[in-house]
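>>> 3D, please:
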Amino acid sequence: MGDDMPEPVIMTMAAVLATKAATSAFGGLVRWVKEQLSPEARAALEAAVEAPEDEVRVGELSRELERAEQANPEFGRELRERYDRAKVEIHADGGSVVSHISGDVSGKAVQARDVHGGINL
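Now for the predicted structure:
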């Protein structure tokens, strides 16, 4: 993609990492990302977390994440998988119901929160 404008997904991930770093779902992801990054990229992450409303800092984090992903596609794949799992966890907070079905699945699925009685399929 180049240095001009990071991929939109990376930009979204950077913004979420910066703003949700203190949450339980994303805190673990932020720690993992820090362990994977170069010192320069780690500094960009820390700066974005300190000021998540600063578009320049979040933009720099986006560029660093994209560089890291280009240098190590395995990091990029793992980042996207962990990010998707963290999104599911954050949506499940507060007693809501979240279903996440992936892979080769067939048959019926039921999503429910409070069931009083039986379920017949």
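>>> hey, let's count contacts and neighbours off CA atoms from now on
OK.
>>> if we look at the longest helix seen in the chain, which residues are touching it?
The helix of greatest length in the chain, counted in residues with DSSP state H as the criterion, is given as helix 73-92. By C-alpha atoms under 8 Å, 6 or more residues apart in numbering, the residues outside helix 73-92 that reach it are 13, 25-26, 29, 33, 36, 68-70, 98, 100.
>>> same thing but at 10 Å, please
With contact meaning C-alpha atoms under 10 Å, 6 or more residues apart in numbering, helix 73-92 is reached by 9-10, 13, 16-17, 20, 23-30, 32-33, 36-37, 65-70, 97-100.
>>> One more sequence to fold, the one below, so I can look at both together:
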Amino acid sequence: MTPDELAMAVAAAVATMGTEAAVASGGRAVGALVRLVRERLGRRRGDEEALEDAIEHPDDQQRIVALAEALLSAMADDPALADRLREILPADATPAADGGNHFSGRASTVVQARDIHGGVNL
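Okay, the predicted model is just below:
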């Protein structure tokens, strides 16, 4: 995984699961990831704001990209950070080569699909 891909995967994972990780004890890997990112970006002026914005607005791609850019900058300053992020990034947080599906949150019914040909009735 390239540094750009790592930064985007971490930014997306933190943004989409960051709020849940703060309240749920089950997502230990995500919680560790959020804590590490919060600790490292909290040391950098403006980067903590990018983190908070991404967590508050996980569907805003521009905010995810801003967080990824902050992470890239932090990784450039501290190459060991990239290694640590790779270690604790949950495997299901990395996008699959074919696009993959990801659901995070609470719902009574979730349907994920790919290449549907024809109608779908629920």
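>>> for the residue opposite E55 of the first structure in the second structure once aligned, what are its contacts?
In the second structure, the residue paired with E55 of the first structure according to TM-score structural alignment is Q61. Residues in contact with Q61 of the second structure, defined by C-alpha under 10 Å, 6+ apart, are 12, 54, 67.
>>> burial of A70 of the second structure, as a residue count?
Summarising burial for A70 of the second structure: neighbours were counted as other C-alpha atoms under 10 Å, giving 22.
>>> and if you look at the one 3 residues further on?
Around S73 of the second structure sit 15 other residues, with neighbours defined as other C-alpha under 10 Å.
>>> Looking at the first structure, name the residue matched to it.
When the first structure is aligned by TM-score structural alignment, S73 of the second structure is paired with R67.
>>> Is it correct that its match is in contact with E40?
No: R67 of the first structure is beyond contact range of E40, at 11.2 Å (criterion: C-alpha atoms under 10 Å).
>>> Quick check: neighbours shared by these two?
Applying C-alpha under 10 Å, 6+ apart, one finds that R67 of the first structure and E40 are jointly contacted by L61.
>>> Please spell out which residues along the one helix or strand A66 of the second structure maps to are buried.
Using DSSP states H and E, the element containing A66 of the second structure is helix 61-77. Going by neighbour count (16 or more other C-alpha atoms under 10 Å), the buried part of helix 61-77 of the second structure is 63-72, 74-75.
>>> Understood, closing this out.
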